[in-house]
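In: Could you look at this predicted model? Sequence included:
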Amino acid sequence: MDNVTPFDIRAPFFDEDTDEKFDEDAPSRYRDEIIAQFERSAEGVALATSGQELHWADTFVEFVMQYVGAGLPDLDPDEFDGLIFEEIPRKVSVEASEASAIIAELRAFWNFLGRAYLLENAPGFVAALDDEAAVRLERELANPENYGPAKSMFMQGLNRGFDMSTEEGIQAWFSQHNRELGFAPPMNLSSADSSSGLGAMSLKKRSEKDRNRSRIARASRKRNGRK
């Protein structure tokens, strides 16, 4: 394992004897450590050297923490498929042309996990992240029917020519949108559903680490109950 520091990738977020002892900081530490290791790994360095900016693996792990509430070794094929082809198109405000880059980084990430940690689910996920997956993801990203409300609002502003990479541009679009609807007060950014994608416009910015902790706890309890 190159540049891999001691880290228990299989460590539970709950005490093994009782699911009431939940370490609230564990998901954030888990995510930060595994992403840092990926960025230092041969797979991550090779991708960065090719000119691709690394941030999609971080987004994926964030989604695992938010919507699955378990560690990467426990991710199953249905959850994996749903995160990539349902949650990313619904939540992430990004051009459909980025699909190939997303799939390439996730493939490198799972190659790293399979090599460094011998995760049993890694080979299957790597095989699933092929050219057909990139085509499928591009199609899902381009389909407005997949958008959540916040992403739909974001994409409308982008298509209208507003700079949606800045808070000023977002506020300008909200104000214009509300004027067109006949609403006097402009919509405030904080009133948008940050969990639906506006807070992670291009997913190059991290959302708050503590967001959705209660969701992680509930999801983890449900998973523990299934075992």
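Out: Done, it's in. Numbers count the residues shown, from 1 in each chain.
In: Please make it C-alpha for all contacts and neighbour counts, starting now.
Out: Noted.
In: And for Arg213, the neighbour number?
Out: 20 (other Cα atoms under 10 Å).
In: try Arg40
Out: There are 15 residues near Arg40, going by other Cα under 10 Å.
In: same thing with Glu43?
Out: With other Cα under 10 Å as criterion, Glu43 counts 20.
In: residues in contact with it?
Out: 108-109, 111-112 (Cα atoms under 8 Å, 6 or more residues apart in numbering).
In: If we use 6 Å, what do you get?
Out: Ala108 (Cα atoms under 6 Å, 6 or more residues apart in numbering).
In: mind checking the SS state of it?
Out: helix (DSSP: H, G, I helix; E, B strand; the rest coil).
In: so how far is Asn224 from Tyr117?
Out: 22 Å (Cα to Cα, to the nearest Å).
In: which one of those two has more residues nearby?
Out: Set Tyr117 next to Asn224 and count neighbours by other Cα under 10 Å: Tyr117 wins out with 18 against 15.
In: I'd like to check which residues are in contact with that one.
Out: With Cα under 6 Å, 6+ apart, Tyr117 has no contacts at all.
In: Tell me where the longest helix sits in the protein.
Out: When the chain is parsed with DSSP state H, its longest helix is helix 99-117.
In: What are the buried residues along that one?
Out: 99-114, 116-117 (16 or more other Cα atoms under 10 Å).
In: if I look at Arg179, how far off is Trp173?
Out: Taking Cα to Cα, one finds Arg179 at 10 Å from Trp173.
In: between the two, who's got more neighbours?
Out: Trp173 (24 against 13).
In: Could you verify that the more buried one is part of a helix?
Out: Yes: judged by three-state DSSP, Trp173 forms part of a helix.
In: And it, how far from Leu158?
Out: Trp173 is 9 Å from Leu158, by Cα to Cα.
In: Do a quick rundown of the helices in this protein.
Out: Using DSSP H, helices in the chain cover 26-40, 42-49, 56-63, 77-82, 88-91, 99-117, 122-128, 131-142, 149-159, 167-181, 213-226.
In: so which of those is the most packed in?
Out: Among those, ranked by average contacts under mean count of other Cα atoms under 10 Å, first place goes to helix 88-91 (a mean of 25).
In: same for it, what does it pack against?
Out: Contacting helix 88-91 under the criterion 3 or more Cα pairs under 6 Å, 6 or more residues apart in numbering; DSSP states H and E is no other helix or strand.
In: Included below, for side-by-side comparison, is a second structure:
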Amino acid sequence: GMSTIGECRYRQSIPQGSGGRLDINANYGVRREILPQGNRSYSPIQQPTTQQVMIDTISAGPTNVFLVGTHTNFALFLMSNPHLKKNVKHIYIMGGGVRSQNPTGCCPKNDTSCVPRQCGDHGNMFTTYTKNPYAEFNIYGDPFGAYQVFHSGIPITLVPLDATNTIPITESFFKAFEEQQSTYEAQYSFQSLKIARDTWFDDQFYT
């Protein structure tokens, strides 16, 4: 069938992490461990596909679309249903890194004594920081899919990593968060944040 990734070398280059697919699909197992689990089960023969859900929803009238992962599914929708593009009112995208500051290793020009290191505005490829420190997961995972979405002609609002970099996380905030976890949602959010801190670069996590 139609695909935007095929034997995509980008997606294949993303290591799965020490926990295999559990790392990338279930946030290191934190979701299942902390968040309440419902009684619903997935029946692939009975439930509509992602594509069918999008077709039904967007066919019904003007629709705002929020993309918070790779763009594969929505890109396939646009490629397969160009007549429905007029019903997509706006696309909001969480992804990309537009202004990665000093991506050359933070060494001044002509300074031969400086040892390049990872610095500046980092990407979020948690399992492959050393290989690609500035890539953003949602775009890197399917660049052709992202290309299809960005060039669709539909109005887009992009919320890149640059936006998240403006939200400070201090050590005092982290400590206060650690001491106030009265809900499952708070516990899950803190554990996710802690994973990011524990796998971050040197001592550059706190702002």
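Out: Ah, there it is. All values reported here derive from a predicted model rather than from experimental measurement.
In: Got a TM-score for the pair?
Out: TM-score of the superposed chains, computed with TM-score structural alignment, normalised by the length of structure 2, equals 0.29; 103 aligned residues with a Cα RMSD of 5.7 Å.
In: Near Phe190 of structure 2, how many residues? Count them for me, please.
Out: 18.
In: Please tell me how far it sits from Glu179 of structure 2.
Out: Using Cα to Cα, one gets 10 Å for the distance from Phe190 of structure 2 to Glu179 of structure 2.
In: repeat for Arg197 of structure 2
Out: Taken as Cα to Cα, the span from Arg197 of structure 2 to Glu179 of structure 2 is 16 Å.
In: the more surrounded of the two?
Out: Neighbour tally, Arg197 of structure 2 and Glu179, criterion other Cα under 10 Å: the higher count belongs to Arg197, 16 against 9.
In: measure the more buried one to Asp23 of structure 2 for me?
Out: From Arg197 of structure 2 to Asp23 of structure 2 the distance is 15 Å (Cα to Cα).
In: And for Leu158 of structure 2?
Out: Relative to Asp23 of structure 2, and taking Cα to Cα, Leu158 of structure 2 is found at 26 Å.
In: What of Gln148 of structure 2?
Out: Distance, Gln148 of structure 2 to Asp23 of structure 2, using Cα to Cα: 28 Å.
In: now Asn73 of structure 2
Out: On the measure of Cα to Cα, Asn73 of structure 2 and Asp23 of structure 2 end up 21 Å apart.
In: same question, Glu178 of structure 2
Out: 22 Å.
In: Same check on Ile55 of structure 2?
Out: Taken as Cα to Cα, the span from Ile55 of structure 2 to Asp23 of structure 2 is 31 Å.
In: got it, and Ile91 of structure 2?
Out: Distance from Ile91 of structure 2 to Asp23 of structure 2, by Cα to Cα: 28 Å.
In: ok, now Thr57 of structure 2?
Out: From Thr57 of structure 2 to Asp23 of structure 2 the distance is 31 Å (Cα to Cα).
In: which of the two has more neighbours?
Out: Asp23 (17 against 13).
In: quick one: secondary structure of Val65 of structure 2?
Out: From three-state DSSP, the assignment for Val65 of structure 2 is strand.
In: these two touch, right, Val159 of structure 2 and Tyr92?
Out: No: counting by Cα atoms under 6 Å, Tyr92 is not a contact partner of Val159 of structure 2; they are 7.6 Å apart.
In: element containing His90 of structure 2?
Out: strand 88-94 (DSSP states H and E).
In: Okay, buried residues for that strand please.
Out: In strand 88-94 of structure 2, counting by 16+ other Cα under 10 Å, buried: 88, 91, 93-94.
In: what's that strand packed up against?
Out: strand 63-67, strand 156-159.
In: Format these as CSV; extra columns: distance to Tyr140 of structure 2 and mean neighbour count.
Out: CSV is the format used below for those (distance: least, Cα to Cα, whole Å; neighbours: other Cα atoms under 10 Å):
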stretch, distance to Tyr140 of structure 2, mean neighbour count
strand 63-67, 14, 15
strand 156-159, 15, 16
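In: Is it possible to get JSON lines of the ones you listed that adds distance to Glu33 of structure 2?
Out: Output for these, formatted as JSON lines (distance: least, Cα to Cα, whole Å):
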{"stretch": "strand 63-67", "distance to Glu33 of structure 2": "26"}
{"stretch": "strand 156-159", "distance to Glu33 of structure 2": "29"}
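In: Trp173 of structure 1 and Met153 of structure 1, how far apart?
Out: Taking Cα to Cα as the criterion, Trp173 of structure 1 is separated from Met153 of structure 1 by 9 Å.
In: ah, wrong one, I meant Ala133 of structure 1
Out: In terms of Cα to Cα, Ala133 of structure 1 sits 26 Å off from Met153 of structure 1.
In: Ok, Ser214 of structure 1 next?
Out: Counting by Cα to Cα, the gap from Ser214 of structure 1 to Met153 of structure 1 is 27 Å.
In: same thing with Glu62 of structure 1?
Out: 22 Å.
In: do Leu47 of structure 1 as well
Out: Distance from Leu47 of structure 1 to Met153 of structure 1, by Cα to Cα: 32 Å.
In: And Asn178 of structure 1, by the same measure?
Out: In terms of Cα to Cα, Asn178 of structure 1 sits 12 Å off from Met153 of structure 1.
In: same question, Ala134 of structure 1
Out: Taking Cα to Cα, one finds Ala134 of structure 1 at 25 Å from Met153 of structure 1.
In: Same check on Glu105 of structure 1?
Out: Plainly put, Glu105 of structure 1 is 27 Å away from Met153 of structure 1 if you go by Cα to Cα.
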